[in-house]
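Colleague: okay, predicted coordinates and the sequence, questions at the end:
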Amino acid sequence: MRRAYEEPEPDDGLRVLVDRLWPRGVSKEAAHVDEWPKGLTPSTELRRWFHGGGTYEEFRHRYETELEAPEAAELLDGLRKAARRGRLTLLTASKTPERSHAQVLLELLER
């Protein structure tokens, strides 16, 4: 997992942007994003709730529930398959990636 603002590294492998919104100030060329599965990102409502003062633990629970929806579950399964084939880097613009949806995804992929 890396911040989308960091320079790409040669060993990043498949670079997947896991944010619903494109990172501000980052050009598509500079980001070197291979995939952008918007259906895997938290809903706008959940994102607003979390940034409005919701707890990380409750956010995590609600997000994992959202990931059980058919489209999100299929996209998550696709990421799992990609991770088994080679290196996968999750990209996020979050200032605290370790307490974001990207961390939840990372942990789910590591299971």
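Modeller: Looks like it came in fine. Computed from a predicted structure; not experimentally measured.

Colleague: hey, let's count contacts and neighbours off CA atoms from now on
Modeller: Noted.

Colleague: any idea how far the most centrally placed residue in the chain lies from residue 26?
Modeller: Geometric centre of the chain, nearest residue: residue 18, 2.8 Å, by C-alpha atoms, centre = their mean. According to C-alpha to C-alpha, to the nearest Å, residue 18 stands 15 Å off from residue 26.

Colleague: now do the helices in this protein.
Modeller: In the chain, the helices defined using DSSP state H lie at 28-31, 44-51, 56-66, 70-85, 101-110.

Colleague: got another, please set it beside the one above:
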Amino acid sequence: MAVRLKRVYDDPAPDDGFRVLVDRLWPRGLTKERAALGLWAKDAAPSTALRQAFHRDGLPWDEFEASYRAELAENPAVGALRDELARHPVSTLLYGAQDPERNHAVVLLDVLEA
């Protein structure tokens, strides 16, 4: 099982495999057709309070990452997502954030691969 990360606003590609949106909110201006999703795993995204603390209130990355890992450790959606990804040889986790290195999908991928 290979899992990749990609910004949801980037064009879908054949090598994306099974495409999974891992944001809690639907990306602005994106149609469902253009997103070309196999699954919207919004329950695996950070809680609304944590997302707002990071994006709106300026929670430092290290604190966000630790808090999100704690949420993921108790989130049954993580196991369900891991099981679904195991059914596909290649999957791509899609996120809307602009920063490719400091976003929740990076943390989620690390947890899924552990």
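Modeller: Nice, I can see it. Bear in mind that the values here come from a model prediction, so they are computed numbers and not experimental data.

Colleague: how about the helices of the first structure in a markdown table, adding mean neighbour count and distance to residue 7 of the first structure?
Modeller: What follows is those, written out as a markdown table (neighbours: other C-alpha atoms under 10 Å; distance: least, C-alpha to C-alpha, whole Å):
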| stretch | mean neighbour count | distance to residue 7 of the first structure |
| --- | --- | --- |
| helix 28-31 | 12 | 8 |
| helix 44-51 | 13 | 26 |
| helix 56-66 | 15 | 28 |
| helix 70-85 | 15 | 21 |
| helix 101-110 | 16 | 18 |
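
Colleague: mind putting those helices in a markdown table, distance to residue 2 of the first structure included?
Modeller: Converted to a markdown table, the helices of the first structure look like this (distance: least, C-alpha to C-alpha, whole Å):
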| stretch | distance to residue 2 of the first structure |
| --- | --- |
| helix 28-31 | 11 |
| helix 44-51 | 19 |
| helix 56-66 | 19 |
| helix 70-85 | 15 |
| helix 101-110 | 9 |
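
Colleague: between those helices, which gets nearest to residue 1 of the first structure?
Modeller: Residue 1 of the first structure sits nearest to helix 101-110 of all those, at 7.3 Å, using C-alpha to C-alpha.

Colleague: list the contacts of that closest one.
Modeller: Identification of contacts with helix 101-110 of the first structure by C-alpha atoms under 8 Å, 6 or more residues apart in numbering yields 1, 18, 41-42, 60, 63-64, 76, 79-80, 83, 90-92, 97.

Colleague: the same query, at a cut-off of 6 Å, please.
Modeller: With C-alpha atoms under 6 Å, 6 or more residues apart in numbering as the test, helix 101-110 of the first structure has contacts from residue 80.

Colleague: all set now, cheers.
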